[in-house]
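Colleague: From the sequence below, what's the structure:
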Amino acid sequence: MDSFICKSEKATMDLARKMGEKAKPGDIICLKGELGAGKTHFVKGFVTAFGISPEAVSSPTFSIIQEYSGTLPVYHFDFYRLENVQEALEIGSEEYFYGEGVSIIEWPERVEAILPEDVKQIHIASINRSTRKITIT
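Modeller: Just a heads-up that it's a prediction; the model follows:
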């Protein structure tokens, strides 16, 4: 387990980009944290490792998934509004999880039953308005 203190959105995005640079096809990154903790900012930094503009990233709360095309496809899930795991299955989540891209998931606890065991867990905790503690397991 590694922990990092990020004192700005830029620091969070830089850490996320470094993680993205190590990602490979089939990786699943699970982001945990309260509303407003910085999960979407983490995704913005993460996608830059694949040549994707951070401006392309928006929270997919209403669409559940956003697909970004870069040097690898990045599948950004937000399961916050899911009522049950069946909804995730109906949109074909498992096909993305086992596909050629990298999946990054906000609110993964809502679909734990269908996630493989070897996911990377990242917990983002808000310390204050601009500082986050990011723990990777």
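Colleague: use CA for all of it now, contacts and neighbours both
Modeller: Noted.
Colleague: Checking Glu117 next. Helix, strand or coil?
Modeller: Per DSSP: H, G, I helix; E, B strand; the rest coil, the secondary structure class of Glu117 is coil.
Colleague: how near is it to Asp27?
Modeller: From Glu117 across to Asp27, the span is 11 Å (CA to CA, to the nearest Å).
Colleague: Between these two, tell me which one has more neighbours.
Modeller: Asp27 (20 against 9; other CA atoms under 10 Å).
Colleague: I have a second one here; can you model it like the first so I can compare?
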Amino acid sequence: MTGPSQISLYQCSIDLPDAEATAQLGAHLARLLQPGDCLLLSGPIGAGKSHLARAAIRCLMEENGEASEDIPSPTYTLVQTYPAGDTELWHADLFRLTDPSEVMELGLDEGLESGICFIEWPDRLGSEVPGDALTVELSDRGQGRRAVLRGPEIRWRNRLLRVENAMKGPDDTTG
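Modeller: Model prediction:
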């Protein structure tokens, strides 16, 4: 069995000049997600974690013929679920949790097994962090943001390369 320290990670950085770019990143990621995937969204308050998750959830719902309803931040409810065809989407905001044992009370293990999960404040998971999850770290960069995406290479590399290419503008000749 491969231990966590032996897993090869793939990482990329994407500049997000505005909220629209953050929403585009969420939509591009959504199109590549499959049941069992988990996105761990980290960054300071106001970094765009909920905005990115909402854009991804909205995209997945619409692509599966679901009505794109209001998608509130789960700050106070802790977990919101949404239908997307045969897959359930889980959006969790763990900011208010004080102990990792509280996570299992939310039923998040079910979402991690068969749904697609978006988890804000993943540090609250403690040792329960899914080893095959994609981490999306959002940080300030000038007037915009930067997203650093990192996950096990075998699971995420090809998908992240597609996201990187999709996020490049038509005038972008770098990389």
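Colleague: so which strand or helix has the one residue sitting closest to the centre of structure 1?
Modeller: Geometric centre of structure 1, nearest residue: Ile104, 3.3 Å, by CA atoms, centre = their mean. Ile104 of structure 1 belongs to strand 102-106 when assigned by DSSP states H and E.
Colleague: Mean deviation, that strand versus structure 2?
Modeller: Strand 102-106 of structure 1, aligned to structure 2 and superposed, deviates on average by 0.3 Å (mean CA distance after the TM-score superposition for structure 1).
Colleague: before we move on, back to that, residue in structure 2 matching the residue nearest to the centre of structure 1?
Modeller: Using TM-score structural alignment, the partner of Ile104 of structure 1 in structure 2 is Phe118.
Colleague: Hmm, Glu88 and that match touching each other?
Modeller: No: assessed by CA atoms under 8 Å, Phe118 of structure 2 is found out of contact with Glu88, at 11.3 Å.
Colleague: which neighbours do these two share?
Modeller: Counting by CA atoms under 8 Å, 6 or more residues apart in numbering, no residue touches both Phe118 of structure 2 and Glu88.
Colleague: Where in structure 2 does the longest helix anywhere in structure 1 fall?
Modeller: With secondary structure taken from DSSP state H, structure 1 has its longest helix at helix 9-22. Under TM-score structural alignment, helix 9-22 of structure 1 corresponds to residues 19-32 of structure 2.
Colleague: any idea how far the nearest residue to Tyr80 of structure 1 once chain neighbours are set aside is from Glu21 of structure 1?
Modeller: Nearest non-adjacent residue to Tyr80 of structure 1, counting by CA to CA, 6 or more residues apart in numbering: Trp107, 5.6 Å away. The gap separating Trp107 of structure 1 from Glu21 of structure 1 is 23 Å, by CA to CA.
Colleague: what does Gln86 of structure 1 give?
Modeller: 32 Å.
Colleague: for Asn84 of structure 1, same thing?
Modeller: Asn84 of structure 1 is 32 Å from Glu21 of structure 1, by CA to CA.
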